[in-house]
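Asks: Let's see this in three dimensions:
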Amino acid sequence: MRFLPTLALCMGLAGLGGITPPAEAQTTATAIASGQFQDTGPRYQGSGSAVIAQTSDGQTVLQFGDFSVTPGPDLEVWLVEADAPTSAAAVLASSYISLGPLQSATGGQTYGIPSDIDASAYGSVVIWCEDFSVLFSVAPLR
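Replies: This is a model prediction of the structure:
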């Protein structure tokens, strides 16, 4: 009698072999540009990769891999036209667009890039403190 629940469970699991992942899990992306986050000074450090990619459904996204940055208040992710700004003044002197608040100070993240934005026109990704106008980290794109 006690083998019946086990048998039922095994029979139920046997039918799971034909399940396929959701379509979004099968989406592939083609890299357009990429770079590595760098420190901008002894107090502000960043590491990890930044990749601008086009997904198979035509969306352009910014993906962070193995990402880490010094935590701070009101951090945002910006695309900046400057190739490798090293100061807040250089960031503000360049054209830029905010992709929104930083999701987390660590880990993989994905940000949508609006369809009316030409991502190839931007030379860097920066982590920017909006409250104090401070450059926390920069990833020059190639």
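Asks: going forward, measure contacts and count neighbours with C-alpha atoms only.
Replies: OK.
Asks: which is the next helix or strand following the longest helix anywhere in the chain?
Replies: Using DSSP state H, we find that the single longest helix of the chain is helix 3-14. Next helix or strand after helix 3-14 toward the C-terminus (DSSP states H and E): strand 29-36.
Asks: run this one through as well so I can compare:
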Amino acid sequence: MKKWKLVIPIAAVAAVLAWYAFRPERLVVNRRVDEAMPAAPSSSSPQPLVAGQFYSILHPTAGTATIYQMGDGSRVLRFTGFSTSNGPDVHVYMVASDDAKDSASVLRAGFIDLGAIKGNMGDQNYILGSDVDLSKYRAVSVWCKRFSVNFGAARLMPDRAMSEK
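Replies: The predicted structure is shown next:
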């Protein structure tokens, strides 16, 4: 009988830790974001530099990633028509490779973390620092930091961005 008095609290703590690690409710709860394109400070409209379609890797992922040059010279990564699975600690990475086709290639190539994803659905913007060299960082990854897995990715190419103009 004394054994149960110890087992039940340990099992309860283990269940809470497992829930926190996996956050299973996030697989069914969507977080929609509908950000407008940032306003250009000058009269010139934002110019697309590179773009690519998201594709699924570990979780269904779709939409378009486009990097725009703003009138003031700053750059913005914009997701449009975006959707992916929700999950714990999901971030947006710029990957130093031609593509981010799997988790190993992202880790091997290196990346810049643009921060936590704003939502798993909808249009959203991420400011790129001036140190992001687009000749080196040519892919975007939707990355789950907690489990080191790549949900989905987009290969960025200049010709797609210019044809969508």
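Asks: before we move on, back to that, residue range for the longest helix of structure 1 in structure 2?
Replies: Using TM-score structural alignment, helix 3-14 of structure 1 corresponds to no residues of structure 2.
Asks: and the counterpart of residue 138 of structure 1 in structure 2, what helix or strand is that in?
Replies: Residue 138 of structure 1 maps onto residue 153 in structure 2, with residues paired by TM-score structural alignment. In the assignment (DSSP H and E), residue 153 of structure 2 maps to strand 149-155.
Asks: ok now the following helix or strand past that strand, how far from the chain's centre?
Replies: With elements assigned by DSSP H and E, the helix or strand that comes after strand 149-155 of structure 2 is helix 158-163. What separates the centre of helix 158-163 of structure 2 from the centre of its chain is 21 Å, taken as Cα atoms, centre = their mean, to the nearest Å.
Asks: In this structure the match of residue 138 of structure 1 contacts residue 101, no?
Replies: Yes: Residue 153 of structure 2 is within contact range of residue 101, at 6.9 Å (criterion: Cα atoms under 8 Å).
Asks: need the contact list for residue 77 of structure 2.
Replies: With contact set as Cα atoms under 8 Å, 6 or more residues apart in numbering, residue 77 of structure 2 has these partners: 65-68, 125-128.
Asks: mind checking which helix or strand it is in?
Replies: Residue-wise, residue 77 of structure 2 maps onto strand 75-83 under DSSP H and E.
Asks: By how much does that strand deviate from structure 1 on average?
Replies: Strand 75-83 of structure 2: mean distance to aligned residues in structure 1 after superposition is 0.5 Å, counting by mean Cα distance after the TM-score superposition for structure 1.
Asks: Just give me how far that strand sits from the chain centre.
Replies: 10 Å.
Asks: So which elements touch the lengthiest helix in structure 2?
Replies: Using DSSP H to define each element, structure 2 has its longest helix at helix 2-22. For helix 2-22 of structure 2, there is no helix or strand it packs on, judged by 3 or more Cα pairs under 8 Å, 6 or more residues apart in numbering; DSSP states H and E.
Asks: Need the residues that contact that helix.
Replies: With Cα under 8 Å, 6+ apart as the test, helix 2-22 of structure 2 has contacts from 88, 146.
Asks: chain center to it: distance?
Replies: Put simply, helix 2-22 of structure 2 sits 33 Å off its chain's centre (Cα atoms, centre = their mean).
Asks: Pull out the buried residues from the contacts of residue 77 of structure 2.
Replies: 65-68, 125-126, 128 (16 or more other Cα atoms under 10 Å).
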